[in-house]
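Undergrad: The following comprises the amino acid sequence and a computationally predicted model.
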Amino acid sequence: MAAFGTDELERYARHIILPEIGGAGQQALKQARVLVIGAGGLGSPLLLYLAAAGIGTLGIVDDDTVSLSNLQRQVLHSTDRIGAKKTESAAAALAALNPHVRVVEHSERLTEANAGRLFAGYDIVADGSDNFDTRFLVNDTCYRLQKTLVTAAILRFDGQLSTFKAYLGDPHPCYRCVFPEAPPPGSIPSCQEAGVLGALGGVMGSLQALEVVKEITGIGDSMSGRLLLYDALRGDFRTVKLRRDPHCRLCGDHEA
């Protein structure tokens, strides 16, 4: 087990003095390998806080480039990096924040063909994607590879967050237990069509990072089996209990 250098002890001092984390918890963060899907509105604060927390290895999956319209919410990127690959821009920002973190760039679109290969080398997956097809793919791959999934979503002034560990069985649901099928095309607008409040990504992405840290260190109560809903206009948080669906096509009782 690698020891902390003097600069690391100072960098993580406010974590280490927390009895719930301490040196052992910080060591767990240093050894952790987290894969983040998307370096956009959610991925930006998520990646920044995970790097600041001292996650040992951060993988980033994104095939997009930085555009001017991203900068209203994607705080990981900057004006001088417009046109750059988002993975490259993210890696530069994270290296400047914490050089002790290893960043692995996966500058490719997540597909059924590559998901298993990409996920295999990581302990936990954090999904900040912006469409149902990707969310289903991430959920299904995490279930099959027995990876913990922390996922969040934002649109307009609303956010949601949950953790899925259906591979543990009852009482843990998977994403498909909550959303069995994607909504009909055109029924839910994209952020590009409907807009999104920039700071909302900061709220939900930060909460997502917090839940990843909790899962790695084993502190607090997991969000598995609960869905957090945030209404930014009302300033209101609400938690809904989730149940595993025994008829779920992925993790239901028909599965071996």
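TA: Yep, it's here.
Undergrad: Please count neighbours and contacts with C-alpha atoms only from this point.
TA: Fine.
Undergrad: Just checking the distance from whichever strand or helix holds Glu193 to the centre of its chain.
TA: For Glu193, the host element (DSSP states H and E) is helix 191-194. Centroid separation for helix 191-194 versus its chain: 21 Å, with Cα atoms, centre = their mean, to the nearest Å.
Undergrad: could you point out which element follows that helix?
TA: Reading on from helix 191-194 to the C-terminus, the next helix or strand found by DSSP H and E is helix 198-217.
Undergrad: which of the residues in stretch 24-44 are buried?
TA: 25-44 (16 or more other Cα atoms under 10 Å).
Undergrad: Stretch 192-200 too?
TA: 196-200.
Undergrad: between these, which is nearest His77?
TA: For the buried residues of stretch 192-200, the minimum distance to His77 (Cα to Cα) is 13.4 Å, reached by Gly198.
Undergrad: Farthest pair within the buried residues of stretch 192-200?
TA: Taking Cα to Cα, no two of these sit farther apart than Val196 and Ala199, at 8.8 Å.
Undergrad: Am I right that Ala39 is in contact with Ser89?
TA: No - taking contacts as Cα atoms under 8 Å, Ala39 lies outside contact range of Ser89: 9.2 Å.
Undergrad: Overlap of the contact sets of those two?
TA: Leu76 (Cα atoms under 8 Å, 6 or more residues apart in numbering).
Undergrad: residue boundaries of the strands in the chain?
TA: Taking DSSP state E as the criterion, the chain carries its strands at 33-37, 57-61, 102-106, 124-127, 148-155, 158-164, 226-231, 236-241.
Undergrad: Would you mind giving these as TSV with distance to Arg135 added?
TA: Output for the strands of the chain, formatted as TSV (distance: least, Cα to Cα, whole Å):
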stretch	distance to Arg135
strand 33-37	9
strand 57-61	13
strand 102-106	17
strand 124-127	7
strand 148-155	8
strand 158-164	12
strand 226-231	15
strand 236-241	19
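Undergrad: Comparison target below:
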Amino acid sequence: MQPLVAPAAALDPEELVRTARHAVLGGIGEEGQRRLNAAHVAVVGAGGLGSPVLLALAAAGIGSIAVIDDDVVELTNLQRQLAHRVEDIGTRKTASAARAITALAPQTVVTQVHERLDAANAERLLARADVVVDTSDSFATRRDVAAATETLGLPLVWGAVQEWHAQATVFWSRPTEGDPVVLTDLFPLDTEGEPPSCAQVGVLGALCVQVGGMLAGEAIKLVTGAGEPLLGRLAMIDALTGRQHEIAIRSAATASASASASAVSA
């Protein structure tokens, strides 16, 4: 795909040194690193998936990150939410995540949004982003994020983790190449139900780190134009057996249009 973001004019000398291993990486290079520097990524959730996403994006040199979360840090979070520390307990996750990002990548501009994303504010909160990463754990929130990104035409990097299992993909209503694929192509309305919480069934902390890294990688590919994003493909991970596979996600709109065209020609 074509890169989403035009490159920044130049990088600060210290940032050049900090991100030097990207500058020699095939598919990114010096120009790609300047694209990352110019990018604005919105991350919904600063928990188990959001923590590694935020840290990986900051380490990669993303220039601007919005952290959207309305929760506070609890002791039980620390088994999997690696952006937070014991001393952060009781503080806002947005503030704790911002502290971790700044300690890792001082030049990254962090916007703290201590607000619960819903249908009423989703478009406003996400409008400035080049890419949105949804790491929320509520399907109601996922629906609202997906609806807003569809309206805005933004690519949505999407992931979910439960117990030993995880899924990751990219949705995009207006891709620069290929067919549009949106959340309802995977989960038609009123079919998904509400998943059990981590408190009820647990979650493998290490799997959150693995999938969070994958989601950050998808955002990096979209910004720079490197590689092939997971658009139209759902990656599925079973950490208990160490197996990973993927399934194709077909666009319902494209399938419907093809069926209509076939009926007319017939």
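TA: Nice, thanks for sending it over. Keep in mind it's a predicted model, so treat the numbers as computed, not measured.
Undergrad: So after superposing, what's the score?
TA: Once superposed, the chains reach a TM-score of 0.93 (TM-score structural alignment, normalised by the length of the first structure), with 249 aligned residues with a Cα RMSD of 1.8 Å.
Undergrad: Okay, and which of the buried residues of stretch 24-44 of the first structure map to helices?
TA: If you go by DSSP state H, these have 25-31, 43-44 in helices.
Undergrad: Gly169 of the first structure: which of those is nearest?
TA: Taking Cα to Cα as the measure, Gly169 of the first structure lies nearest Ala28 of these, at 24.6 Å.
Undergrad: The closest one contacts Gly218, correct?
TA: No - taking contacts as Cα under 8 Å, Ala28 of the first structure lies outside contact range of Gly218: 9.6 Å.
Undergrad: Identify the residues contacting the counterpart of Ser224 of the first structure in the second structure.
TA: Ser224 of the first structure maps onto Leu231 of the second structure when the alignment is built from TM-score structural alignment. For Leu231 of the second structure, the contact set (Cα under 8 Å, 6+ apart) comprises 169-172, 181.
Undergrad: do the same with Gly116 of the first structure
TA: Going by Cα under 8 Å, 6+ apart, Gly116 of the first structure touches 141, 145.
Undergrad: Quick one: closest of the strands of the first structure to Ala182 of the first structure.
TA: strand 148-155 (14.1 Å).
Undergrad: In the second structure, which residues correspond to that closest one?
TA: So strand 148-155 of the first structure sits over residues 155-162 in the second structure, by TM-score structural alignment.
Undergrad: Repeat that for stretch 235-245 of the first structure.
TA: With TM-score structural alignment as the criterion, stretch 235-245 of the first structure aligns to 242-252.
Undergrad: buried sites along the matching stretch?
TA: 249-252.
Undergrad: Among the residues you listed, which lie within helices?
TA: Ala252.
Undergrad: Out of the buried residues of stretch 242-252 of the second structure, flag the one nearest to Ile28 of the second structure.
TA: When those are compared against Ile28 of the second structure (criterion: Cα to Cα), the nearest one is Ile249, at 27.3 Å.
Undergrad: wait, what's in contact with the residue nearest to the closest one when sequence neighbours are not counted?
TA: In space, and not counting its chain neighbours, Ile249 of the second structure is closest to Gly232: 4.7 Å by Cα to Cα, 6 or more residues apart in numbering. By Cα under 8 Å, 6+ apart, the contact set of Gly232 of the second structure is 169-171, 179, 181, 248-251.
Undergrad: before we move on, what about Leu207 of the second structure?
TA: Counting by Cα under 8 Å, 6+ apart, Leu207 of the second structure has contacts 161, 164-166, 239.
Undergrad: and what of Ile220 of the second structure?
TA: Shown in contact with Ile220 of the second structure (Cα under 8 Å, 6+ apart): 36, 57, 226.
Undergrad: That one corresponds to which position in the first structure?
TA: When the first structure is aligned by TM-score structural alignment, Ile220 of the second structure is paired with Val213.
Undergrad: hang on, the earlier thing: what separation do you get for the match of Ser224 of the first structure and Arg99 of the second structure?
TA: 32 Å (Cα to Cα, to the nearest Å).
Undergrad: Glu246 of the second structure now?
TA: Distance from Glu246 of the second structure to Arg99 of the second structure, by Cα to Cα: 35 Å.
Undergrad: circling back: closest one to Thr6 of the first structure among the strands of the first structure?
TA: strand 102-106 (18.5 Å).
Undergrad: Need the contact partners of that closest one.
TA: So strand 102-106 of the first structure is contacted by 56-63, 87-88, 91, 94-95 (Cα under 8 Å, 6+ apart).
Undergrad: Which ChimeraX command selects the buried ones in these?
TA: Applying 16+ other Cα under 10 Å to these, the buried members can be selected in ChimeraX as follows:
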select :56,57,58,59,60,61,62,63,87,88,91,94
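Undergrad: so who does the residue of the second structure sitting at the aligned position of Gln192 of the first structure touch?
TA: Correspondence of Gln192 of the first structure to the second structure, assessed by TM-score structural alignment: Ala199. Counting by Cα under 8 Å, 6+ apart, Ala199 of the second structure touches no other residue.
Undergrad: what's the answer for His84 of the second structure, then?
TA: Per Cα under 8 Å, 6+ apart, neighbours of His84 of the second structure: 51, 73, 78, 93, 96-97, 100.
Undergrad: can you do 6 Å?
TA: Shown in contact with His84 of the second structure (Cα atoms under 6 Å, 6 or more residues apart in numbering): Ser96.
Undergrad: Would you mind finding the match for it in the first structure?
TA: Looks like His84 of the second structure aligns to His77 there (TM-score structural alignment).
Undergrad: where's its match relative to Gln31 of the first structure, distance?
TA: Relative to Gln31 of the first structure, and taking Cα to Cα, His77 of the first structure is found at 26 Å.
Undergrad: Please identify the buried residues of whichever strand or helix holds Ser262 of the second structure?
TA: Take DSSP H and E as the rule and Ser262 of the second structure turns out to sit in helix 252-265. For helix 252-265 of the second structure, the neighbour count (16+ other Cα under 10 Å) marks Ala252 as buried.
Undergrad: Output the contacting helices and strands for it.
TA: On a contact count with 3 or more Cα pairs under 6 Å, 6 or more residues apart in numbering; DSSP states H and E, helix 252-265 of the second structure meets no helix or strand.
Undergrad: I'd like the distance from that helix to the chain centre, please.
TA: Between the centre of helix 252-265 of the second structure and the centre of its chain there are 32 Å (Cα atoms, centre = their mean).
Undergrad: same thing with stretch 202-210 of the first structure?
TA: 8 Å.
Undergrad: what's that stretch in contact with?
TA: Against stretch 202-210 of the first structure from outside (Cα under 6 Å, 6+ apart): 42, 45-46, 50.
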